[in-house]
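**Student:** Sequence plus the predicted model coming up.
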Amino acid sequence: MEIEVRRRGRRSLGDKAITVACVVVTLLALAFLVPAVFGLQRYVIAGTSMTGTIDYGSVTYERVVPVGDLRVGDIITYQPPPDSGIDHPVTHRIVAIHGDVFRTRGDAVPNRDPWKFKLDSNQQARVVFAVPYMGYPLIWLSDRHTRMLVIGLPAAVIGLFAAAQLVGALRKKPQDEAKPADTAPRPQNPSVPLHG
């Protein structure tokens, strides 16, 4: 009986861990999907140039606004010009606007970005707010080795569990093989002689 109680306790702890993991994954999914319903774009901050304002691993939520609404001091996520040598979006603060030409700078960097740029569209994503730490899982998953570990480790555990169950099922002898075929006594019907 004690062994069963311990097994149940372990299953209960495993069930709790799975429940917590499911809740965390669900909350992260909602944090990324629900804002889209309200027209917000999401970006994961994978650099340190805005540290102090928007730290590494944060997720920014941004609303698309007309370019004419942008002001010095706004934080935007944009693609730097091709000759900048940067092939990914950058989230920086606008420090100067001259007509339709913009200059930006990261808050943690003393100098302006070395490029000037024009926005390709008449609308631009502007940061509304940021949530710290929420982007870490996505940053980690962007690494190939981490992805393999996150996918491979649970798959290996499931495979080992399935193999253990299979071995246990093969070792178990069916109870019915040990019993001889139908040895129970049969009731006898008495016969009564007929005299006529």
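**Tutor:** Received it, and whenever you're ready, just let me know what you need. Quantities reported herein were computed from a predicted structural model and do not represent experimental measurements.

**Student:** C-alpha from now on. contacts and neighbour counts both.
**Tutor:** Fine.

**Student:** What helix or strand is the most centrally placed residue in the chain located in?
**Tutor:** Nearest to the mean C-alpha position of the chain, by Cα atoms, centre = their mean, lies residue 25 at 5.4 Å. Using DSSP states H and E, residue 25 sits in helix 2-37.

**Student:** what packs against that helix?
**Tutor:** Based on contacts counted as 3 or more Cα pairs under 8 Å, 6 or more residues apart in numbering; DSSP states H and E, there is no element that helix 2-37 packs against.

**Student:** Comparison target, given below:
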Amino acid sequence: MTNQLTVTVTDTPDAATPAPPSGVASASVAPAKQKPHGILYYLGLGLSGGLFMLVLALAAAVIVVPAATGSVPLTVLTSSMEPTLPPGTLIVVRPVETGDIRIGDAITYQIESGKPAVVTHRVISISSSSDGSKTFTTQGDNNGAPDAEPVVSEQVRGKVWYSVPWIGYVNQAVNGENRSWIIPTIAGALFLYAGYMMASAVAGALKKRRAGD
């Protein structure tokens, strides 16, 4: 009679990976959540964006639009047009046909015909002569009497198109030789600022995506 040996094989845990002790549960470590930005962060972001847009708008009003339309930016230096155009106001003067000037328009004209000095006053009356030429009686809004001499067509440099308060002195600063370095400096600063804002937005989006993986 032959004896048969039966061997029963059962699955056993790998010796290299022992089972956790009884009563101890394994747990996976969840990724740390990104701390949400506070209201000050978003407020600063909004103010930065608003300031950037304001600077662009002012640059367009002072430089781009006048250059594109043949208009001239000038600075109000006296109080004769207060309160409408107080000192320090930037006015943009657009060339205009004298036939299109109406009573109530603020025009810029040469104080003496053929000389560069100009003044901006409001038209209070218009006279036409038999040969078709016109003369304009002007007066400053803050003055008590009309200007002594009427303005002839040859003196008129243009009509006030629009004005920007408090920016006139900046326009004076960037006129002449200063314009050659101030304008490129401002433009470069704006491009750097825009690049910084874009890079910050991309970095924040990447960081948020990684935190969510």
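**Tutor:** Yep, it's here. Given the structure is predicted, the values throughout are model-derived calculations rather than measurements.

**Student:** Got a TM-score for the pair?
**Tutor:** Overlay of the two chains. TM-score (TM-score structural alignment, normalised by the length of the first structure): 0.52; 122 aligned residues with a Cα RMSD of 3.3 Å.

**Student:** Quick check: residue 151 of the second structure touching residue 139?
**Tutor:** No. With contact defined as Cα atoms under 8 Å, residue 151 of the second structure does not count as touching residue 139 (10.8 Å).

**Student:** Name the SS class of the residue mapped onto residue 61 of the first structure from the second structure, please.
**Tutor:** Per TM-score structural alignment, the equivalent position to residue 61 of the first structure in the second structure is residue 92. Counting by DSSP: H, G, I helix; E, B strand; the rest coil, the backbone at residue 92 of the second structure sits in strand.

**Student:** again, but for residue 40 of the second structure
**Tutor:** helix.

**Student:** In this model residue 83 seems to touch residue 165 of the second structure, though I could be wrong.
**Tutor:** No. Judged on Cα under 8 Å, residue 165 of the second structure makes no contact with residue 83 at a distance of 11.2 Å.

**Student:** who has more neighbours, these two?
**Tutor:** Neighbour totals were compared for residue 165 of the second structure and residue 83, and residue 165 leads with 16 against 10 (other Cα atoms under 10 Å).

**Student:** And the more buried one, what's its match in the first structure?
**Tutor:** Residue 165 of the second structure maps onto residue 132 in the first structure, by TM-score structural alignment.

**Student:** so its match sits right up against residue 54, yeah?
**Tutor:** Yes. With contact defined as Cα under 8 Å, residue 132 of the first structure counts as touching residue 54 (7.5 Å).

**Student:** Next, work out how far apart the match of residue 165 of the second structure and residue 43 of the first structure are.
**Tutor:** Distance from residue 132 of the first structure to residue 43 of the first structure, counting by Cα to Cα, to the nearest Å: 12 Å.

**Student:** The longest strand along the second structure relative to strand 90-94, how many degrees between them?
**Tutor:** Looking across the second structure with DSSP state E, the single longest strand is strand 118-128. Relative orientation of strand 118-128 of the second structure versus strand 90-94 (axes from the mean of the first three to the mean of the last three Cα atoms, to 10 degrees): 40 degrees.

**Student:** Does strand 118-128 of the second structure pack against any helices or strands, and if so which?
**Tutor:** The contact analysis (3+ Cα pairs under 8 Å, 6+ apart) places strand 118-128 of the second structure against strand 106-110, strand 134-139.

**Student:** Give me the aligned partner of residue 97 of the first structure over in the second structure.
**Tutor:** With TM-score structural alignment as the criterion, residue 97 of the first structure matches residue 126.

**Student:** check contacts around its match.
**Tutor:** Residues near residue 126 of the second structure by Cα atoms under 8 Å, 6 or more residues apart in numbering: 102, 103, 134, 135, 136, 137.

**Student:** wait, doesn't the third one sit right on residue 127?
**Tutor:** Just to be clear, that refers to residue 134 of the second structure. Yes. Taking Cα under 8 Å as the definition, residue 134 of the second structure is a contact partner of residue 127 at 5.6 Å.

**Student:** Of the two, which one has the most company?
**Tutor:** residue 134 (17 against 12).

**Student:** Now do the closest residue to the more buried one other than its chain neighbours against residue 54 of the second structure, distance only.
**Tutor:** Nearest non-adjacent residue to residue 134 of the second structure, counting by Cα to Cα, 6 or more residues apart in numbering: residue 128, 4.5 Å away. Separation of residue 128 of the second structure from residue 54 of the second structure (Cα to Cα): 44 Å.
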